[in-house]
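> All I have is the shape, not the residue letters:
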């Protein structure tokens, strides 16, 4: 899903339901690997060199590298801003977010080969693309309801 905000729906919902996850790291992790399709399409790397739109960084190995770099970048940001952080929590959060992104994309896009170096995608076509979009949209809707309606009504009872 290059250039779409759809990954943010599941990211917001899961970070709300699983308080262990660092919200900012998880949100960024769910969209950061789309720098690859952005660069490929911006520089016509797919047409000029045959580089797939979803290449190495849309694999669990490549995504894992991105996630660990993100975790350390977030630790650096938190350190210079004086915010407390747990490095293990940042790593787990970043890996979870990136892997969620890759998993969703591997269901939708035939060029995503998540199990590199193996050139297959057992998840591709597991469901219709429309279902993935609806899952992402309904995740966002569920987060909105939980965050702003149910939470505020519960707080009103306290």
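Arrived safely, thanks for sending. Being a predicted model, the structure only gives us computed values, none of them experimental.

> CA only for contacts and neighbour counts going forward, please
OK.

> Geometrically speaking, which residue is the centre of the chain?
Closest residue to the average C-alpha location of the chain: residue 30 at 1.7 Å, with C-alpha atoms, centre = their mean.

> Can you name every helix or strand that the host helix or strand of it contacts?
Using DSSP states H and E, residue 30 sits in helix 23-32. In this structure, helix 23-32 makes packing contacts with helix 8-17, helix 60-80, helix 87-108, judged by 3 or more C-alpha pairs under 8 Å, 6 or more residues apart in numbering; DSSP states H and E.

> Any buried residues in it, and which?
Of the residues in helix 23-32, those buried under the neighbour-count criterion (16 or more other C-alpha atoms under 10 Å) are 23, 25, 26, 27, 28, 29, 30, 31, 32.

> Give me the distance from stretch 12-26 to the chain's centre.
When distances are taken as C-alpha atoms, centre = their mean, to the nearest Å, stretch 12-26 is centred 11 Å away from the chain's centroid.

> One more: stretch 121-131?
For stretch 121-131, the distance between its averaged C-alpha position and the chain's averaged C-alpha position is 17 Å (C-alpha atoms, centre = their mean).

> now do the same end-to-end measure for it.
In terms of C-alpha to C-alpha, to the nearest Å, the two terminal residues of stretch 121-131 are separated by 18 Å.

> take the one below as the second:
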């Protein structure tokens, strides 16, 4: 992918369908960790740009890094985010700082392996199964345009579903509060 941000659409989609079992911050950490390799070789103007971290073996090591190092870093970042929120935005933008091990592991694995698959489709210098095979059978399976549109559509749908989930949660919480108040008033 030409920019790590394109990968985030899949993460938003996953977060929207499995909100309790998927950590979007760990997913983002995973994407960035993998693409540091490509950035390094782009800056040095060396080819190939996609090397060890852009293999399934390298991605597996990134999963471990994301769970063991990325999870606590993301939790710290979320806590910092929450402390910087102004009170009027707190209800809208507060994020629970606790990331379960399961959510971190699922997000890291999905993030790493989907990253390798998408980059394998897009970049000719990818060797996703190295060192076992230097063949990239995924390259060009679909056009770059269609791959980008897929990621953008996933991101858009993910945002819509997350928004609907948030709106529904707000309505349900308001209904529960009203019921509790009615029960409390009947008791008096």
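Perfect, I can see it now. Computed from a predicted model, the values in this text were never measured in an experiment.

> Let me see the TM-score of these two.
After superposition, the two chains reach a TM-score of 0.83 (TM-score structural alignment, normalised by the length of the first structure), with 151 aligned residues with a C-alpha RMSD of 2.3 Å.

> Buried residues in whichever helix or strand comes after the helix holding residue 30 of the first structure, which are they?
Tracing the chain C-terminally past helix 23-32 of the first structure and defining elements by DSSP H and E, one meets helix 35-42 next. By neighbour count with 16+ other C-alpha under 10 Å, helix 35-42 of the first structure contains the buried residues 36, 37, 40.

> just curious, which of the residues you listed is nearest to residue 58 of the first structure?
Proximity of these to residue 58 of the first structure (C-alpha to C-alpha) peaks at residue 36, which lies at 8.1 Å.

> In this structure that closest one contacts residue 55, no?
Yes - Residue 36 of the first structure lies in contact with residue 55 (C-alpha atoms under 8 Å); the separation is 7.3 Å.

> Please name the residues that touch residue 2 of the first structure.
Listed by C-alpha atoms under 8 Å, 6 or more residues apart in numbering, the contact set of residue 2 of the first structure reads 34, 37, 38.

> Now flag whichever of the residues you listed is closest to residue 63 of the first structure.
Of all the contacts of residue 2 of the first structure, the one sitting nearest residue 63 of the first structure is residue 34; the distance, using C-alpha to C-alpha, is 10.4 Å.

> And for the closest one, nearest residue in space, chain neighbours not counted?
residue 2 (5.6 Å; C-alpha to C-alpha, 6 or more residues apart in numbering).

> for that neighbour, helix, strand, or coil?
Counting by DSSP: H, G, I helix; E, B strand; the rest coil, the backbone at residue 2 of the first structure sits in coil.

> Check the spacing between it and residue 156 of the first structure real quick.
Using C-alpha to C-alpha, which is the criterion applied here, residue 2 of the first structure is 40 Å from residue 156 of the first structure.

> next one: residue 58 of the first structure
44 Å.

> And these two? Which one has more around it.
residue 58 (29 against 8; other C-alpha atoms under 10 Å).

> re earlier: point out the most buried one among the helices and strands packed on helix 23-32 of the first structure.
Using mean count of other C-alpha atoms under 10 Å, the stretch among these with the greatest mean number of neighbours is helix 87-108 (a mean of 22).

> start and end residues in the second structure for the helix or strand following it, please.
Heading C-terminal from helix 87-108 of the first structure, the first helix or strand you meet, by DSSP H and E, is helix 129-144. Equivalent residues of helix 129-144 of the first structure are located at 144-159 in the second structure, counting by TM-score structural alignment.

> What's the average distance for that stretch when superposed on the first structure?
Overlaying the first structure shows stretch 144-159 of the second structure at a mean distance of 0.9 Å from the equivalent residues (mean C-alpha distance after the TM-score superposition for the first structure).

> residues making contact with that stretch?
Outside of stretch 144-159 of the second structure, the residues within contact range by C-alpha under 8 Å, 6+ apart are 6-17, 118, 122.

> Mind reading off the mean deviation between stretch 28-42 of the second structure and the first structure?
With both structures laid over each other, stretch 28-42 of the second structure and its partner residues in the first structure are 1.5 Å apart on average (mean C-alpha distance after the TM-score superposition for the first structure).

> show me the contacts for residue 119 of the first structure.
Residue 119 of the first structure makes contacts with residue 113, as judged by C-alpha under 8 Å, 6+ apart.

> before we move on, what about residue 92 of the first structure?
By C-alpha under 8 Å, 6+ apart, the contact list for residue 92 of the first structure reads residue 21.

> before we move on, the earlier item: any chance of the helices and strands packed on helix 23-32 of the first structure in CSV, plus distance to residue 140 of the first structure?
Formatted as CSV, those follow (distance: least, C-alpha to C-alpha, whole Å):
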stretch, distance to residue 140 of the first structure
helix 8-17, 4
helix 60-80, 23
helix 87-108, 15
